[in-house]
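Participant: output the structure for:
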Amino acid sequence: MSATLQALGLDGSTAEYLQSVPDDLVPGRVARVDRGLATVLTEDGPVRATWSGALLAAMASDPQAGPCTGDWVVLRFWPDDRITLESVAPRRTAIVRAEVGGSSRGQVLAANVDVIAIVVGLVPEPNIGRIERFLALAWESGARPVVVLTKSDLVGDAEAIAEDVAVAAPGADVLVCSATTGFGMDSVRSLLDDNATMALLGSSGAGKSSLVNALAGVELLDVQDIREDGKGRHTSVRRELIALPQGGVVIDTPGLRGVGLQESGEGLAAALPDVTALAEQCKFKDCVHVTEPGCAVQAALEDGLLPYRRYESWVKLQREAAYMARRTDARLRSEMKKEWVRASKSYRRDFKPRQ
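Facilitator: Sure thing, here's the model as predicted:
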């Protein structure tokens, strides 16, 4: 594969997959998706592509099969100048959240990410519970989570706040920086070594766009001040992949108001490992950690070994993930029933008994 694709974050397993596709197809990486069109970065520059028939068929049965920012894909260039996106390469990692509308299906925010930077502004004061929620989403993706605390130039106790965040984020590095003064930016840039792909997640006003501009060294994205009530303004309106001049790739995302968990799996256990470990020590396997005898979680709360805020966060995320699992199971049962009815009707229509 060319140096151009390598600079876009191409990894070994994906390169092997792309080498196996027919020679008349062109590989590339999705920079952004807009209503049935994708901007794809190729060796010869960016192109706009529509979906192939095979891809539309795959998306009809599984919406997550559709291309998203960060996907590696193969394109077909037609004699009439049409370009179609034929297929999506297997994803190494994927950031998947529950759809905002309450659907049981997940929404893929970005794919093939090496590092997820959870961007949190130091002004207003960080919400630890929200950081834990982002961490659960990040750990579940398979990528490496890092908490990046921005706007350090606006506070005098940035390092003290970082220590508090680090306690709530075991296993994840916590970096402090300022896109305005440049403080700490070298540590953030190091996350992009070896042409890594870094996705930025966070609420509106956290400083994601300013961070991208500081990393690129030029004003690529518009930025806005936060509102007087401390809430952020939406600056980024779509997920977009940006190849940086000095190497590495950043995926900028709009500010997320809701961060619904699609699954509880490894993400929640990694984000709150202390509570998860205690829950595994309970006397009963079906313990709900409220009033049951022999509950290790309640014992830790009573002894002061487990902060009540952290317990509340864990319970809330557990309940949410369990609810989504029930909705997913119900949807799958409904889809299986519909498929059985369709197959039965087809059989009755096509079967002709002997005369």
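
Participant: rest of the way, CA atoms for contacts and neighbours
Facilitator: OK.

Participant: next structured bit after the host helix or strand of residue 166?
Facilitator: Taking DSSP states H and E as the definition, residue 166 sits inside helix 158-168. Downstream of helix 158-168, the next assigned helix or strand under DSSP H and E is strand 173-176.

Participant: buried ones in that next one?
Facilitator: 174-176 (16 or more other Cα atoms under 10 Å).

Participant: can you list contacts of the following helix or strand past it?
Facilitator: Helices and strands here follow DSSP H and E; after strand 173-176, the next one along the chain is helix 185-189. Residues outside helix 185-189 that contact it (Cα atoms under 8 Å, 6 or more residues apart in numbering): 148, 175, 177-179, 214-215.

Participant: any buried residues in helix 185-189, and which?
Facilitator: 185, 188.

Participant: how close does residue 182 get to residue 5?
Facilitator: 29 Å (Cα to Cα, to the nearest Å).

Participant: same drill for those two, tell me which one is more crowded.
Facilitator: residue 5 (17 against 14; other Cα atoms under 10 Å).

Participant: quick check: closest non-adjacent residue to the more buried one.
Facilitator: residue 43 (6.5 Å; Cα to Cα, 6 or more residues apart in numbering).

Participant: the one you found against residue 4, yeah?
Facilitator: Yes. At 5.7 Å, residue 43 and residue 4 qualify as touching, with contact defined as Cα atoms under 8 Å.

Participant: taking the centroid of this structure, which residue is nearest it?
Facilitator: The C-alpha lying nearest the average C-alpha coordinate of the chain belongs to residue 95 (Cα atoms, centre = their mean; 2.4 Å).

Participant: structure for this one too, so we can compare:
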Amino acid sequence: MELHNLGFDHWFERQLPTSLQKGCGVARVCAVDRGIYRVRNGSGEIPAELAGRLAYTLKSPDELPCAGDWVIVSYYNDDAAALIQQVLPRKSFLRRRSPGDSRAIQMIAANIDTAFLVQSCHFDFNPNRLDRYLAMAADGGVTPVVVLTKTDLIDREDLEQKIALVAAMTTAEVIALSTVTGTGWEALGPHLVAGQTACLLGSSGVGKTTLINRLVGRKAFETRAVSGTGEGTHTTTRRQLVVCSQGALVIDTPGMRELGLADAGEGIEAGFEDIAALAARCRYADCSHGGEPGCAVAAALQNGELAAQRYANYCKLKKESAYYALSSLDKRKKDKAFGRLVKAVKKRKDR
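Facilitator: Predicted coordinates for the structure are as follows:
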């Protein structure tokens, strides 16, 4: 398989150094699992590990190779294994704050053309989480497509209501499909172009594994039943890139319920297109939507054009992103100040 079939285009060619050292080549990271890598080149897929020099010079975890990255590797063991020497710049990416650590960034995938934001119409339909996925895609310059699965488990009226709700949140295309009836699958075709890369994002149990098995044209991954409470089971434990039957590339990801946003200010604005459009009509360019005269956002909230819950989600994500953007020193100062406030309140209560 040629590199261009794996997504290597002129943009990436321009990121290469003037010349490569003897024994080195370009490959794409196709699997990451707890620090263990697999890369794919024109000859096939081989195991890889970080070169010591690269591991020593990395400044933060988000600089580590992730699924979809293009890397320069040096081969050994008769080209049966490789050392990752350099990670090429990323054209686009999907990232989140590392679970349990508000200061670290976790890369989900890189060099993605389309993000399929998968939500089940049964238990897992969650507009609040979808807001975060949309902001995440906008933050990394990835085109989102909302995919509603398991449409056979609800009636037509309920499905139309869910589609209308999503359409009110975003201008992204909405695809409703069912693996049981086969409806909706043809709508995925235009987004699965040979040499382009898509990524599946969604919680466990929404049908990502079933979806990717059908796209690949074989049972590449095991599926498991969803519990009676709607909780999914993690069937995908690593991020990996696979080639579909029509030549498109798809990165599958483990189910994610914790989606802390990194510094995604512009991504949030793009993810909340309706609120951004309203804000553009405010009397003052620096309107905080907190009571200023001529505020279009406040007017939309009052007349019902903008749902209060959606605006609350917007404010929450803006605040979360702004906090993450603070320097580590400012964060420590803010945390200490909050700690002093809590202690002061407790002292007053004890008197």
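
Participant: mind giving me the packing neighbours of the helix holding residue 166 of structure 1?
Facilitator: Here helix 158-168 of structure 1 touches helix 128-141, strand 173-176, going by 3 or more Cα pairs under 8 Å, 6 or more residues apart in numbering; DSSP states H and E.

Participant: for the first one, packing partners?
Facilitator: With contacts defined as 3+ Cα pairs under 8 Å, 6+ apart, the packing partners of helix 128-141 of structure 1 are strand 94-98, strand 115-121, strand 144-150, helix 158-168, helix 265-271, helix 308-350.

Participant: quick one: it to structure 2 mean distance?
Facilitator: Comparison of helix 128-141 of structure 1 with structure 2 after fitting gives an average deviation of 1.0 Å (mean Cα distance after the TM-score superposition for structure 1).

Participant: deepest-packed of the helices and strands packed on helix 158-168 of structure 1, please.
Facilitator: Burial of these is given as mean neighbour count (mean count of other Cα atoms under 10 Å); helix 128-141 ranks first at a mean of 24.

Participant: give me the angle between that one and helix 158-168.
Facilitator: For helix 128-141 of structure 1 against helix 158-168, the angle by axes from the mean of the first three to the mean of the last three Cα atoms, to 10 degrees is 60 degrees.

Participant: corresponding residues in structure 2 for helix 128-141 of structure 1?
Facilitator: The aligned range for helix 128-141 of structure 1 in structure 2 is 127-140, by TM-score structural alignment.

Participant: pull the distance from that stretch to the chain's centre.
Facilitator: Chain-centre distance of stretch 127-140 of structure 2: 8 Å, with Cα atoms, centre = their mean, to the nearest Å.

Participant: for stretch 201-214 of structure 1, same thing?
Facilitator: The chain centroid and the centroid of stretch 201-214 of structure 1 are separated by 15 Å, computed with Cα atoms, centre = their mean.

Participant: gap between the two ends of it?
Facilitator: Stretch 201-214 of structure 1: ends 16 Å apart by Cα to Cα.

Participant: what range does that stretch cover in structure 2?
Facilitator: Counting by TM-score structural alignment, stretch 201-214 of structure 1 falls onto residues 201-214 of structure 2.

Participant: count of residues packed around the nearest residue to residue 323 of structure 2 once chain neighbours are set aside?
Facilitator: Spatial nearest neighbour of residue 323 of structure 2, chain neighbours left out: residue 331 (7.5 Å); criterion: Cα to Cα, 6+ apart. By other Cα under 10 Å, 15 other residues sit near residue 331 of structure 2.

Participant: now do the SS call for residue 226 of structure 2.
Facilitator: coil (DSSP: H, G, I helix; E, B strand; the rest coil).

Participant: what is the burial count for it?
Facilitator: Burial of residue 226 of structure 2 is recorded as 15 neighbouring residues (other Cα under 10 Å).

Participant: identify the residue spatially nearest to it, adjacent ones excluded.
Facilitator: Excluding the flanking residues, the one nearest residue 226 of structure 2 by Cα to Cα, 6+ apart is residue 232, at 5.0 Å.

Participant: try residue 148 of structure 2
Facilitator: Once flanking residues are discounted, residue 148 of structure 2 sits nearest to residue 176: 4.7 Å by Cα to Cα, 6+ apart.

Participant: next up, the contacts around that neighbour.
Facilitator: For residue 176 of structure 2, the contact set (Cα under 8 Å, 6+ apart) comprises 147-149, 151, 183-184.

Participant: ok, residue 233 of structure 2 next?
Facilitator: Residue 233 of structure 2 neighbours (Cα under 8 Å, 6+ apart): 204-205, 224-226.

Participant: at 6 Å instead, please
Facilitator: residue 204 (Cα atoms under 6 Å, 6 or more residues apart in numbering).

Participant: where's it, which helix or strand?
Facilitator: Going by DSSP H and E, residue 233 of structure 2 is not in any helix or strand.

Participant: map it across to structure 1 for me.
Facilitator: By TM-score structural alignment, residue 233 of structure 2 lines up with residue 233.
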